[in-house]
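1. For reference, the sequence and a predicted model appear below.
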Amino acid sequence: MALVHPTHPLTTTSSPDPYALPPSFPSSISSPLAWTGADLADESYIYHLTPSDLSEIKDALAVFKSHNLNGDLATPTTFPLPTLGPKLRLLSHELYNGRGVCLIRGLTPEMYEPEEGMVVFMGVQSYMAGGKGRQDGRGNMIVHITPSEYDAKHSRHSMDSLPFHTEATGDILAWQTRAAAAEGGKCIVSSAYTAYNLLAATCPEVIHTLAKPDWPFAYPTLHYRPILYHTSPNLL
């Protein structure tokens, strides 16, 4: 039996359906970014540097060195690539508006001394994205992924495999492979858009959890926000 005050009508409340997607989140996202491994089987995401490209990179390095600048100041102005540069801009467009992944092949470690190789890397990537993100509290823009028994607690120096993850900052993650591991060492990429579409169709409650504004983030100071955002047409 329930007692109801005669002057107050009975009201009911309801909680959001955990099996319905949160507001503003679509049931699926149609985008070139929603790819599977089969879509990359033709290797169209790979750009092979031509002999002309390599010659232009060598000339650009000579120009950069003539300015006596630090490597982080390699830009399209200080590292000029008049012919290759527009090709790299197209690859950048593919990163932001296409499949979001590309691979450039043709530079080998023996072509340059280690420091020169890093300058070339910074110079080439300056055509892909305008800014460079900090990798640590000291402001380093590049970190080396190498095994270390003294700092194995950090994933970049550990021999253990890593689970799938995203980087905390930056739009684009750039890798320079200098040598292959004797064993293992595979790098696997996946589409966040494809993962979203699968979760939205089969486990929408996970989307609810990821979209809650209660996830702790440590940088720049402790704060809380969602892990997942959707601002049409982008998934963030």
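-> Cool, got the structure.
2. going forward, measure contacts and count neighbours with C-alpha atoms only.
-> Fine.
3. Run through the helices of this protein in chain order.
-> Per DSSP state H, the chain carries helices over the ranges 51-66, 84-97, 114-125, 192-202, 204-210.
4. how many other residues sit next to residue 216?
-> For residue 216, the neighbour count with other C-alpha atoms under 10 Å is 13.
5. let's bring in a second one:
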Amino acid sequence: MADDRPEVQPVPLETACAWTAEDVADERLWTEHLSPGEIEELERAIAVARAKSDDFLQIGRADFPLPTLGPRLKRIEAELIDGRGFVRIRGLPRQWWSNDQMCLAYWGIGAHLGRPWPQNAKGHLLGDVTDQGKQPGDPTARGNELGQIPLDFHCDGSDLVGLLCLQTGASGGLSAVCNSVALHNRLVRERPDLAAELYRPQPYDYRGEQPPGGRDWYPMPVFTAYGGRLFVRLIRGYILASQRHADAPRLTERAIEALAWMQAEAESGRYSVIMDFQPGDMQFINNYHVLHGRTGYEDDRASGRVRHLKRLWLETEALSERPEQFRNRMGSHWAQRASISRLDAAT
């Protein structure tokens, strides 16, 4: 992609946040179990929130008091931003709680980790990851709408990304996370020319959700260094898809090679971990330090075994400064329709 600015001279960043698969092989390092007392605290918080409003959009941190779990969540947030970058929180009693209780507990926990961020042109602040009938070849399809197929490692569009498992499918659907800090630093050391290329803006396909009258793609670097921190936005499929638009800048040979390198190393298994989700599990990741994906899966609608996750995009208070392109644009055309998705995946 054409760019007249001087080439960036990349350097390794945030080495304390880099890890390999061997470093995180023990799932006890990244699995937090909710205690019976914390579950009771969540039940009380749900009652407080319901007394205020049935509308999740009216429920903030102050309306979901967690005097014990709240400080623990802040410690988890610190680990997400300045440490490993991902966590699985286990223990919400899915077998006893309704969908509404599960979603409200998740929304409230999210409020203690950050401010919600719109996820699509529908304005969903609480979204769904399940088979929504979209096909892989659909140029408007987003990953959260596609069922059955595996998803490549990628980033979403916020500081933190959260997933809550309401239901697993009949088989498969494991979650995968990969350390993008380690990938960045290795690329800088071994192929600084390719790393520098990914510091230049690349075109991303809007998937049909651009502002009214706006162009079909937007420019954004894969790597951004700011205040000594690394910010990553990598959605290889969207970058490649941008080339269907005649006015989108053409990808350079170096960009194509760099994207292929990132894809191959992310899938190598050297910097990733695969985890299962049980109903009631929550996963939160630092979107700038950890790529995520999933394995393929099968649903069985006849038995109700339909994979269904709820999703949050969150703006963390732990990052006091960030590049302009990574700000939560609550005034955007997506945010103007702020809403809660209440999709029933089993139907």
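-> Thanks, I have it. Please read these numbers as outputs of a predicted model, since none were measured by experiment.
6. tm score of chain vs chain?
-> For this chain pair, the superposition-based TM-score is 0.82 by TM-score structural alignment, normalised by the length of the first structure; 213 aligned residues with a C-alpha RMSD of 2.2 Å.
7. Mind putting the helices of the first structure into TSV with mean neighbour count and distance to residue 170 of the first structure?
-> Shown next, in TSV, are the helices of the first structure (neighbours: other C-alpha atoms under 10 Å; distance: least, C-alpha to C-alpha, whole Å):
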stretch	mean neighbour count	distance to residue 170 of the first structure
helix 51-66	16	25
helix 84-97	17	12
helix 114-125	19	13
helix 192-202	17	15
helix 204-210	18	20
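8. mind checking which of those is nearest residue 33 of the first structure?
-> Among those, the nearest to residue 33 of the first structure by C-alpha to C-alpha is helix 192-202 (6.1 Å).
9. Which residue numbers in the second structure does that closest one align to?
-> Matched against the second structure by TM-score structural alignment, helix 192-202 of the first structure falls on residues 180-190.
10. How far does that stretch sit from its chain's centre?
-> 21 Å (C-alpha atoms, centre = their mean, to the nearest Å).
11. I'd like to know which of the helices of the first structure lies nearest to residue 28 of the first structure.
-> helix 192-202 (5.0 Å).
12. Please determine how far the counterpart of residue 32 of the second structure in the first structure is located from residue 94 of the first structure.
-> Superposed on the first structure with TM-score structural alignment, residue 32 of the second structure falls opposite residue 47. Distance from residue 47 of the first structure to residue 94 of the first structure, counting by C-alpha to C-alpha, to the nearest Å: 12 Å.
13. Common neighbours of these two, please.
-> residue 102 (C-alpha atoms under 8 Å, 6 or more residues apart in numbering).
14. Next, work out how far apart residue 290 of the second structure and residue 171 of the second structure are.
-> 25 Å.
15. ok, those two, which is more surrounded?
-> Between residue 290 of the second structure and residue 171, counted using other C-alpha under 10 Å, residue 290 has the larger neighbour count: 28 against 15.
16. residues in contact with the more buried one?
-> With C-alpha under 8 Å, 6+ apart, residue 290 of the second structure has these contacts: 85, 86, 155, 177, 178, 179, 180, 181.
17. ok, now residue 135 of the second structure?
-> So residue 135 of the second structure contacts 141, 146 (C-alpha under 8 Å, 6+ apart).
18. So what does it match up with in the first structure?
-> When the first structure is aligned by TM-score structural alignment, the residue opposite residue 135 of the second structure is residue 152.
19. returning to what we had before: residues contacting the match of residue 32 of the second structure?
-> With C-alpha under 8 Å, 6+ apart, residue 47 of the first structure has these contacts: 102, 103, 104, 105.
20. run the last query once more with 6 Å
-> Going by C-alpha atoms under 6 Å, 6 or more residues apart in numbering, residue 47 of the first structure touches residue 104.
21. just to revisit the earlier point, just send the helices of the first structure back as JSON lines, with distance to residue 144 of the first structure too.
-> Converted to JSON lines, the helices of the first structure look like this (distance: least, C-alpha to C-alpha, whole Å):
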{"stretch": "helix 51-66", "distance to residue 144 of the first structure": "21"}
{"stretch": "helix 84-97", "distance to residue 144 of the first structure": "23"}
{"stretch": "helix 114-125", "distance to residue 144 of the first structure": "11"}
{"stretch": "helix 192-202", "distance to residue 144 of the first structure": "25"}
{"stretch": "helix 204-210", "distance to residue 144 of the first structure": "31"}
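22. closest one to residue 146 of the first structure among those?
-> Here helix 114-125 is closest among those (C-alpha to C-alpha), at 14.5 Å.
23. Superposed on the second structure, what's the mean shift for that closest one?
-> By mean C-alpha distance after the TM-score superposition for the first structure, the fitted helix 114-125 of the first structure averages 0.9 Å away from its aligned residues in the second structure.
24. matching residues in the second structure for that helix?
-> By TM-score structural alignment, helix 114-125 of the first structure lines up with residues 99-110 in the second structure.
25. whereabouts in the first structure does the helix or strand hosting residue 273 of the second structure align?
-> Assessed by DSSP states H and E, residue 273 of the second structure sits inside strand 272-275. The aligned range for strand 272-275 of the second structure in the first structure is empty, by TM-score structural alignment.
26. helix or strand right after that strand?
-> Next along the chain from strand 272-275 of the second structure, counting by DSSP H and E, comes strand 282-286.
27. Look at whichever residue in the second structure pairs up with residue 159 of the first structure and say how many residues are nearby.
-> By TM-score structural alignment, residue 159 of the first structure lines up with residue 148 in the second structure. Residues lying near residue 148 of the second structure (other C-alpha under 10 Å) number 18.
28. Residue 148 of the second structure reaches residue 308, doesn't it?
-> No. Using C-alpha atoms under 6 Å, residue 148 of the second structure is not in contact with residue 308; the gap is 11.5 Å.
29. Right, I'll leave it there.
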